[in-house]
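>>> sequence and predicted structure, then a few things I'm wondering about:
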Amino acid sequence: MSKEILLYPIVTEKSMSMTEEGRYNFIVVKNSTKLEIKDAVEKMFNVKVAWVNVLRTHGKKRMRKASIGMTPSKKKAVVALMPGFKIDVITNI
């Protein structure tokens, strides 16, 4: 079940700097809750989660040549781990 909730990690310069503080960013399923995300991270990576913050990004209009489209809406989760725990995001997903 944890594979279905966590879609993929966000690997950007900002998110990689947050990993030094023990915070990890993931794109998650839109209807998942904070408790489901916490349980999924703990089971998948064998770590203890301190807290989870969730935010939604809505799709934006984008124009390509003559057609207008939308970027997809996403749900992001910022997961903070207890001190002493780490996740190697690049190799574990």
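Arrived safely.
>>> only C-alpha atoms from now on, for both contacts and neighbour counts.
Will do.
>>> could you point out the longest helix in this protein?
Ordering each helix of the chain by length in residues (DSSP state H) puts helix 34-45 first.
>>> for it, packing partners?
helix 2-5, strand 6-9, strand 49-57 (3 or more Cα pairs under 8 Å, 6 or more residues apart in numbering; DSSP states H and E).
>>> ok, second structure coming up, stack it against the first:
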Amino acid sequence: MKNQYDVLKGPCLTEKATLLHETDGKVVFKVHPKANKIDIKNAVEQMFKVKVKEVHTTNMPGKQKRVGKTIGNTNNWKKAYVTLAEGEINFADEL
């Protein structure tokens, strides 16, 4: 990827993401579909000055939506589960 600001699109703020952060110290991000785990790790470490332990990614399929007679799909997107090293728990306060 070109730079770290292209990799991370934003945090994924859901109930599951909040629970993962509180219990396991994981943070969930929406990322660029072509970003790999190394790009994601480098972007998080540079932008937020934290130590990343590991990164897991998943591709989320778009959902089918209907407006009147027209049926279409929302865009596919990629989600990254970033596990932070010990002692990096206050990360979500910066988001």
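Perfect, thanks for sending it. Just so we're clear, the structure is a prediction, and the values are computed from it rather than from any experiment.
>>> ok so, going back, ok, residues contacting the longest helix of structure 1?
Here helix 34-45 of structure 1 makes contact (Cα atoms under 8 Å, 6 or more residues apart in numbering) with 1-3, 5-6, 28, 47-49, 51-54, 77, 79, 87, 92.
>>> can you give me how far it is from the chain middle?
Chain-centre distance of helix 34-45 of structure 1: 11 Å, with Cα atoms, centre = their mean, to the nearest Å.
>>> for V49 of structure 1, see how far away T19 of structure 1 is.
Distance, T19 of structure 1 to V49 of structure 1, by Cα to Cα, to the nearest Å: 13 Å.
>>> I meant T71 of structure 1, not that one.
For T71 of structure 1 relative to V49 of structure 1 (Cα to Cα), the value is 31 Å.
>>> repeat for L81 of structure 1
Distance of L81 of structure 1 to V49 of structure 1, computed by Cα to Cα: 4 Å.
>>> more neighbours, the two?
L81 (23 against 19; other Cα atoms under 10 Å).
>>> corresponding residue for the more buried one in structure 2?
Counting by TM-score structural alignment, L81 of structure 1 lines up with L84 in structure 2.
>>> how near is its match to D39 of structure 2?
In terms of Cα to Cα, L84 of structure 2 sits 15 Å off from D39 of structure 2.
>>> before we move on, what about T70 of structure 2?
From T70 of structure 2 to D39 of structure 2 the distance is 38 Å (Cα to Cα).
>>> which one's more surrounded, the two?
It is D39, of T70 of structure 2 and D39, that has more neighbours when counted by other Cα under 10 Å, with 19 against 7.
>>> what's the closest non-adjacent residue to H56 of structure 2?
Leaving out its chain neighbours, the residue that sits closest to H56 of structure 2 by Cα to Cα, 6 or more residues apart in numbering is Y81, at 5.0 Å.
>>> okay but that neighbour is in contact with K26, surely?
Yes - using Cα atoms under 8 Å, Y81 of structure 2 is in contact with K26, at 6.4 Å.
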